[in-house]
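>>> Just to be clear, the model below is a prediction. Sequence and coordinates:
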Amino acid sequence: MAKCCLLAISAAVCVSLGSAAAQANDTAATQTGGFYVGALAGVGAARSTDLQQRGAVHLLLGKLPIDAKGPTESSTRTHLGGLQLGYEFDSWQHRPKWHITPTAELEAVYMGKHSPTGEMPVHPAFLGMQYVTVPTQIGLAMLNAGLIFKTPYSEKVLPMLGIGAGAAFVSITGADSANPSEPGINHFNSDPDASDTALALQFKAGVKIRMSTRLDLLAEYRYLTIDATHYRFGETDYPGEHQPTDSWRLDMDRQQFNFFAAGFHYRF
């Protein structure tokens, strides 16, 4: 009888320890929370947008208004690099083995130079076609919110979604406005540099791979859009070669980008 009692107690202890170990493993697998830092890099392309150049040429009897507008090429390659400081909140248990972890994140992104060229019919029409190239670099300061999903299918591969809003600092250096009828003339030559700031929005989707309790690798797609921007370039200044002009205004319509990126997050 004593032996049976001892065996029953031992079995109960084993079951309790096994249950506790399983619970500890599940907790470790889903444990989140706390600050993290991260970095990522990626490649992508800018979609076509519209450019509009406006100004006036000085003639003996007055000014001739110039208005040229047209689209850029359909895809211009670019790249990005970014740093993040974020926070993972406690997970919500939606269903057994389903967990959702909300995140908040500050992100700084640099987008490398890309040079879209707009092919722009001129008004008045007898002036033909204007080709405007704008070597563009962009810095972003973003505030992102995201969700990380733990599913029954994997405790290490975690789908994630995110959205973000912030400011885009757009800089154009060495812009060129050329017309085939005037070879060698850059109509922005006296000041080909300009910048503007606009609202930026982004959507992110990807996966995190839990390498350890602190280190995650990530791969993601992101769509980025930047509101229309406006620039002022210098007047055309070629004494004896070209009539003087007013300074030029260039309007760039909404910019849209698609990126694929990879990086890591390290939790404290």
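Sure thing, it's come through.

>>> Going by C-alpha atoms from here, please, whenever you check contacts or count neighbours.
Noted.

>>> Need the nearest residue in space to the most centrally placed residue in the chain, chain neighbours excluded.
Computing the C-alpha centroid of the chain and ranking residues by CA atoms, centre = their mean puts residue 224 first, at 4.7 Å. Distances taken as CA to CA, 6 or more residues apart in numbering put residue 202 closest to residue 224, at 4.4 Å, once the chain neighbours are dropped.

>>> Structure two is appended below for comparative analysis:
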Amino acid sequence: MKPLKPLMILMILLAAGLCQAPATWAADSGPYIGALGGLGTLQSTSLQQLGTVRLPHPLPDLPIDADGSTDRPHLALGGLQLGYQWDAIPVGASAWRFRPAAELEGLYLGRHTPKGDMPVDPSFLGTQYVTIPTTGQLLMASVVFALETPYSQRVFPYVGVGAGMARLSISGADSANPSEPGINHFNSDSSASDSAFAYQLRLGLKGQISRQLSVFTEYRYLSIAATRYGFGATDYPGEHPPTDTWDVRLGRLSYDLFIAGLQYQF
């Protein structure tokens, strides 16, 4: 994927719209709605699989600790915004002004599949290869500060910070080991979910196309706290010893997101 491509398209549309726009508009306070979409990358994070293999008597049970890190999968996302913008606040006696806003967002992180290469303890079991297809739903509240400059009445840089909750869902997880071909160690239940605190940092550029319609493009850093999942026991009668349910721990998720969207102010 090329996350910058939709931003380049938006900047072209923004420039075209602004060339046809009036020289200035009165900046009104009030509510607005928005829609956004984008692409991004999940940074590498820690991944651990814990469990116990139940060996036949008189052999002792075998504890399993597979610990490693994930790759960096790409993803798409979308969302809706509901916001309110207040009157601009002058910066001293200058022509610079800050315009604060508050936003409530619902975000959807499309399916992406972190994959972990995880050496096993005890080491004679080799390496566990784990894939966890993941989607996310987030509810985020943000404060945003746009900067009105003397250089343009239609283009406004902005920064924002927000926090909320994320619900991560994994479906079709797989835990494989080359020494046991055809075995998915999560086969009895490969789906799980967990919720965690999330926060985001935003840096963007907004341009007014008309008095009520604006377009925006931004970089967003999104962080979701560590989560924990319970997957089903390995169940292959006659092929693999039974196990307890598996405890899988996923470290903090850090996303680099590139977003574009539209806002309509009432």
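On my side now, so go ahead. Just so we're clear, the structure is a prediction, and the values are computed from it rather than from any experiment.

>>> overall similarity of the pair, as a TM-score.
The pair, once superposed, lands on a TM-score of 0.89 when counted by TM-score structural alignment, normalised by the length of structure 2; 242 aligned residues with a CA RMSD of 1.2 Å.

>>> returning to what we had before: what lines up with the residue nearest to residue 224 of structure 1 in structure 2?
Residue 202 of structure 1 maps onto residue 200 of structure 2 when the alignment is built from TM-score structural alignment.

>>> who's in contact with stretch 168-179 of structure 1?
With CA atoms under 8 Å, 6 or more residues apart in numbering as the test, stretch 168-179 of structure 1 has contacts from 128-141, 184-189, 192-200, 226.

>>> ok, which stretches of structure 1 are helices?
Ranges of helices in structure 1, per DSSP state H, are 2-30.

>>> quick revisit: wait, the residue nearest to residue 224 of structure 1 sits on residue 164?
Yes - counting by CA atoms under 8 Å, residue 202 of structure 1 touches residue 164, with 5.1 Å between them.

>>> if we can go back for a sec, what's the spacing between the residue nearest to residue 224 of structure 1 and residue 43 of structure 1?
15 Å (CA to CA, to the nearest Å).

>>> Between those two, which has more neighbouring residues?
The neighbour comparison of residue 202 of structure 1 against residue 43 (other CA atoms under 10 Å) goes to residue 202, with 20 against 16.

>>> Now check structure 2 for the residue matching residue 3 of structure 1.
Aligned counterpart of residue 3 of structure 1 in structure 2: none (TM-score structural alignment).

>>> related to what we said a few turns ago, list the contacts for the match of residue 202 of structure 1?
161-163, 220-223.

>>> Just flag the most distant two among those residues.
163 and 220 (12.6 Å; CA to CA).

>>> What count of nearby residues applies to residue 62 of structure 2?
A total of 13 residues lie near residue 62 of structure 2 under the criterion other CA under 10 Å.

>>> what's the counterpart of residue 45 of structure 2 in structure 1?
In structure 1, residue 45 of structure 2 lands on residue 49 (TM-score structural alignment).

>>> how many other residues sit next to that match?
Residue 49 of structure 1: 20 neighbours (other CA under 10 Å).

>>> how many other residues sit next to residue 81 of structure 2?
Look at residue 81 of structure 2: counted by other CA under 10 Å, it has 19 neighbours.

>>> Tell me who's in contact with the residue mapped onto it from structure 1.
Under the alignment (TM-score structural alignment), residue 81 of structure 2 pairs with residue 84 in structure 1. By CA under 8 Å, 6+ apart, the contact set of residue 84 of structure 1 is 37-39, 105-108.

>>> Residue 265 of structure 2 now?
Taking CA under 8 Å, 6+ apart, one finds 30-33, 212-213 in contact with residue 265 of structure 2.

>>> Would you mind finding the match for residue 217 of structure 1 in structure 2?
Match for residue 217 of structure 1 (TM-score structural alignment): residue 215.

>>> Could you measure from the nearest residue to its match once chain neighbours are set aside over to residue 218 of structure 2?
Leaving aside its sequence neighbours, residue 215 of structure 2 sits nearest to residue 262 (CA to CA, 6+ apart; 4.5 Å). The gap separating residue 262 of structure 2 from residue 218 of structure 2 is 12 Å, by CA to CA.

>>> number of nearby residues for residue 218 of structure 1?
21.

>>> Wait, it touches residue 207, no?
Yes - with contact defined as CA under 8 Å, residue 218 of structure 1 counts as touching residue 207 (5.7 Å).

>>> Trace residue 128 of structure 2 over to structure 1, please.
With TM-score structural alignment as the criterion, residue 128 of structure 2 matches residue 130.

>>> swap in residue 186 of structure 2?
So residue 186 of structure 2 corresponds to residue 188, using TM-score structural alignment.

>>> show me what contacts its match?
Residue 188 of structure 1 neighbours (CA under 8 Å, 6+ apart): 175-177, 233-236, 248.

>>> 7 Å - rerun?
175-177, 233-236 (CA atoms under 7 Å, 6 or more residues apart in numbering).

>>> Tell me which entries of these lie within strands.
Among the contacts of residue 188 of structure 1, the ones falling in strands (DSSP state E) are 176-177, 233.

>>> so who does whatever residue of structure 2 lines up with residue 100 of structure 1 touch?
Per TM-score structural alignment, the equivalent position to residue 100 of structure 1 in structure 2 is residue 98. Contacts for residue 98 of structure 2 were tallied using CA under 7 Å, 6+ apart; they are 88-90, 145-148.

>>> Make TSV from these and add neighbour count to it.
Below are those laid out as TSV (neighbours: other CA atoms under 10 Å):
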residue	neighbour count
88	19
89	13
90	13
145	20
146	22
147	20
148	23
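
>>> Compare these with structure 1 and list the overlap.
Shared with structure 1 under both residues aligned by TM-score structural alignment, their matches' CA atoms under 7 Å, the contacts from those are 88-90, 145-148.

>>> Nearest to residue 116 of structure 2 among the residues you listed?
Among those, and counting by CA to CA, the member closest to residue 116 of structure 2 is residue 145, at 38.7 Å.

>>> I'd like the contacts of residue 98 of structure 2 as JSON lines, with distance to residue 17 of structure 2 appended.
Below are the contacts of residue 98 of structure 2 laid out as JSON lines (distance: CA to CA, whole Å):
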{"residue": "88", "distance to residue 17 of structure 2": "24"}
{"residue": "89", "distance to residue 17 of structure 2": "27"}
{"residue": "90", "distance to residue 17 of structure 2": "27"}
{"residue": "145", "distance to residue 17 of structure 2": "23"}
{"residue": "146", "distance to residue 17 of structure 2": "20"}
{"residue": "147", "distance to residue 17 of structure 2": "20"}
{"residue": "148", "distance to residue 17 of structure 2": "19"}
